[in-house]
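Colleague: Pasted the sequence and its predicted model underneath.
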Amino acid sequence: METLLIYKDDLSNKFWKINVTGNSFTVTYGKVSTVGAVKTKEFESEEICQKEANKLIQSKLKKGYVVAGSSEHVVKESAITEAFFWKLLETAKKKGEDPDEQLEWLVNHLSRRSVKDIVMFDYIFNQYYYKSYTSNLWAAAYIVMGGCSDDSFDYFRAWLLYLGKGTYETIIQDPEKIIPHLKILEEEGDVPEFEDLLYVASMAYEEKTGFDDEHYYNLYEQLSDDKYVQPKMEFDWDEDDEEGLSNKFPVLWERYGENPLG
């Protein structure tokens, strides 16, 4: 349930919005046409949550707020677009000599933006991240690293996203195009994984608010309406079938089949 109220007089033009989901609600408030501030609260039951939400709504109505006819031009959802998301990743690469320093800059930058911007950054990241959950890509990661667990594939996909949109999309279509991007890792004896990139948003949120990742993920669920459920993977390859893997990706197999990274 979502309720959007506005209040306007000679001195004020502001909004107040509450979104109730299960046993918690999120309140967004501020000047009209801004993203506003965000607060969230959790209760012991859905019934208690709804009751408290109704009390807040009635309190606002008594103070002169009225129900908004439309949310258009009332609440600015976020300044983070897909183009800006990819630009942030590219900028981060210039802000440090190694991924750890770059990640630190990215977390710090996001922590200075609005909570909605943090959530939108994470939402866009996740939409691309979900698309990379493919059998082909997992087979490629398995060959490159000489094995690839569920967790390892998660970290591999995060690393892939960090390469940038064009490279990400190219490798999704043809995993063997990944080879040029592995040369530095070969020299350093490293593997193509970037686990901490998965937690950038929750780290930025904690730095901004002091609340932990559990608090953030509850908020993310309410603000993003991200309903994704990871599907069961249908593999078209067998980890014990070396001939099948070599036939599937001959170039990758020739380079890493007997000499995987890591």
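Modeller: Okay, I see it. Predicted model, so just to flag it, every value in this text is computed and none were measured. Residues are numbered from 1 along each chain as shown.

Colleague: only C-alpha atoms for contact and neighbour calcs from this point on.
Modeller: Noted.

Colleague: Residue 147 falls within a strand, correct?
Modeller: No - under DSSP: H, G, I helix; E, B strand; the rest coil, residue 147 falls outside any strand and is assigned coil.

Colleague: what about residue 163, how many neighbours?
Modeller: Neighbourhood size, residue 163 [other C-alpha atoms under 10 Å]: 16.

Colleague: Look up the closest residue to residue 194, ignoring the ones flanking it.
Modeller: Distance criterion C-alpha to C-alpha, 6 or more residues apart in numbering; nearest residue to residue 194, sequence neighbours excluded, is residue 159 at 4.7 Å.

Colleague: residues touching that neighbour, list them.
Modeller: By C-alpha atoms under 8 Å, 6 or more residues apart in numbering, residue 159 lies in contact with 192, 193, 194, 195, 197.

Colleague: which one of those is nearest residue 98?
Modeller: Proximity to residue 98 was ranked across the contacts of residue 159 by C-alpha to C-alpha; first place goes to residue 194, at 11.6 Å.

Colleague: in stretch 186-205, what's buried?
Modeller: Within stretch 186-205, the residues scored as buried using 16 or more other C-alpha atoms under 10 Å are 191-195, 197-198, 200-205.

Colleague: in which helix or strand would I find the residue most central in space within the chain?
Modeller: With the centre of the chain defined as its mean C-alpha position, the nearest residue by C-alpha atoms, centre = their mean is residue 122, 2.4 Å away. Element membership of residue 122 [criterion: DSSP states H and E] is helix 115-131.

Colleague: Give me the buried positions along that helix.
Modeller: Within helix 115-131, the residues that count as buried by 16+ other C-alpha under 10 Å are 115-126, 128-129.

Colleague: TSV for these, including distance to residue 105?
Modeller: Shown next, in TSV, are the buried residues of helix 115-131 (distance: C-alpha to C-alpha, whole Å):
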residue	distance to residue 105
115	17
116	19
117	16
118	14
119	17
120	18
121	15
122	16
123	19
124	19
125	17
126	20
128	22
129	21
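
Colleague: The structure to be compared is supplied as follows:
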Amino acid sequence: MDIDGFWELVERSARETENRQARVAWLKDQLCGLSAEEIVDFDVWFTVCANRACSWDMYAVFWTITGFGSSDGFEYFMNWLISLGRDAFEKVADCPDRILELPQVQRLFELSKNFSHERTTWGRDGEFRLRRVTRIRRELWPGEDYPKFELLRYVTFEPYKRATGLETDGLGDAVRARGVRSKFPFLTYHAEPDGEDWDFGDEAEFARRLPRLARHYGLG
């Protein structure tokens, strides 16, 4: 399976189903019909794509939109970005500030725009950084819209076990044998996002790195 085949399956899973649960089931069913090598291919391409977009600027986007930061949460956010399809992913993978162009993100803002509240934002080192009014209330986002998709990452596990009789650790070994290592969750694997680490609570730096997102939130 090449990268085109990977994206075709991801995008077809959205077209063929009506919700995330059904989408995961559809992908598992499709993968169960493939060879073990092709299942590993799918996992490799998923890992390659997620790694490509794993940057500190993207982490800042995740941290700002969702209102919190965590290694696991960032991984699930990346799964969600991949689930949006190739065009959406390509738009933001190398330029996270274009996240505002995605209709799915615009919908999040629409869902929460009537629920402004004051929020104190803290830097990742635990120190107070800024205080601002935000229009994001995570609890008001329906599950199908929430910008995380944990289960998408696990769709290869059962098909691989059926095809090989091996546990899921064998899948990870097979992916690494191809020379691909996941950066997620980066705290677990002692990896770091690409680029320079920076203080997300520094409004001037935020505006320099992510000007469009900064304008949306009234920063800088």
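Modeller: Ah, there it is. This one's a predicted model, so the numbers in the text were calculated from it and none came from an experiment.

Colleague: Overlay the chains and give the TM-score.
Modeller: Scored against TM-score structural alignment, normalised by the length of the second structure, the superposed chains reach a TM-score of 0.69; 178 aligned residues with a C-alpha RMSD of 2.6 Å.

Colleague: if I line the two up, what does residue 39 of the first structure land on in the second structure?
Modeller: In the second structure, no residue is matched to residue 39 of the first structure (TM-score structural alignment).

Colleague: so the helix holding residue 122 of the first structure corresponds to what in the second structure?
Modeller: Aligning helix 115-131 of the first structure against the second structure (TM-score structural alignment) gives residues 36-52.

Colleague: With stretch 82-97 of the first structure instead?
Modeller: Stretch 82-97 of the first structure maps onto residues 3-18 of the second structure, going by TM-score structural alignment.

Colleague: So what touches the matching stretch?
Modeller: 23, 24, 26, 27, 42, 45, 46, 82, 83, 84, 85, 86.

Colleague: Could you check how many residues crowd around the last one?
Modeller: The burial metric for residue 86 of the second structure, expressed as a neighbour count using other C-alpha under 10 Å, is 17.

Colleague: where exactly do the helices run in the stretch 1-150 of the first structure?
Modeller: 46-62, 82-92, 99-111, 115-131, 135-145, 150-162 (DSSP state H, counting those that start in this stretch).

Colleague: what's the mean deviation for the third one versus the second structure?
Modeller: Spelled out, that is helix 99-111 of the first structure. Compared with the second structure after fitting, helix 99-111 of the first structure has a mean deviation of 0.9 Å; criterion: mean C-alpha distance after the TM-score superposition for the first structure.

Colleague: how much does that helix deviate in direction from helix 150-162?
Modeller: Helix 99-111 of the first structure and helix 150-162 are oriented at 70 degrees to each other (axes from the mean of the first three to the mean of the last three C-alpha atoms, to 10 degrees).

Colleague: what's the offset of helix 99-111 of the first structure from the middle of its chain?
Modeller: 15 Å (C-alpha atoms, centre = their mean, to the nearest Å).

Colleague: packing partners for that helix?
Modeller: If contacts are counted by 3 or more C-alpha pairs under 8 Å, 6 or more residues apart in numbering; DSSP states H and E, helix 99-111 of the first structure sits against helix 82-92, helix 115-131, helix 200-209.

Colleague: Can you mark which positions in the first one are buried?
Modeller: If I follow you right, that is helix 82-92 of the first structure. By neighbour count with 16+ other C-alpha under 10 Å, helix 82-92 of the first structure contains the buried residues 85, 86, 88, 89, 90, 92.

Colleague: Report the two of those residues separated the most.
Modeller: Across those, no pair lies farther apart than 85 and 92, at 10.8 Å, counting by C-alpha to C-alpha.

Colleague: what's stretch 168-179 of the second structure in contact with?
Modeller: Contacts for stretch 168-179 of the second structure (C-alpha under 8 Å, 6+ apart): 40, 43, 44, 157, 158, 160, 161, 181.

Colleague: Buried ones in it, by neighbour count?
Modeller: 168, 171, 172, 174, 175.

Colleague: and which of those residues is nearest residue 130 of the second structure?
Modeller: Nearest to residue 130 of the second structure among those is residue 172, at 40.9 Å by C-alpha to C-alpha.

Colleague: Can you classify the aligned partner of that closest one in the first structure as helix, strand or coil?
Modeller: Superposed on the first structure with TM-score structural alignment, residue 172 of the second structure falls opposite residue 217. Classification of residue 217 of the first structure using three-state DSSP returns helix.
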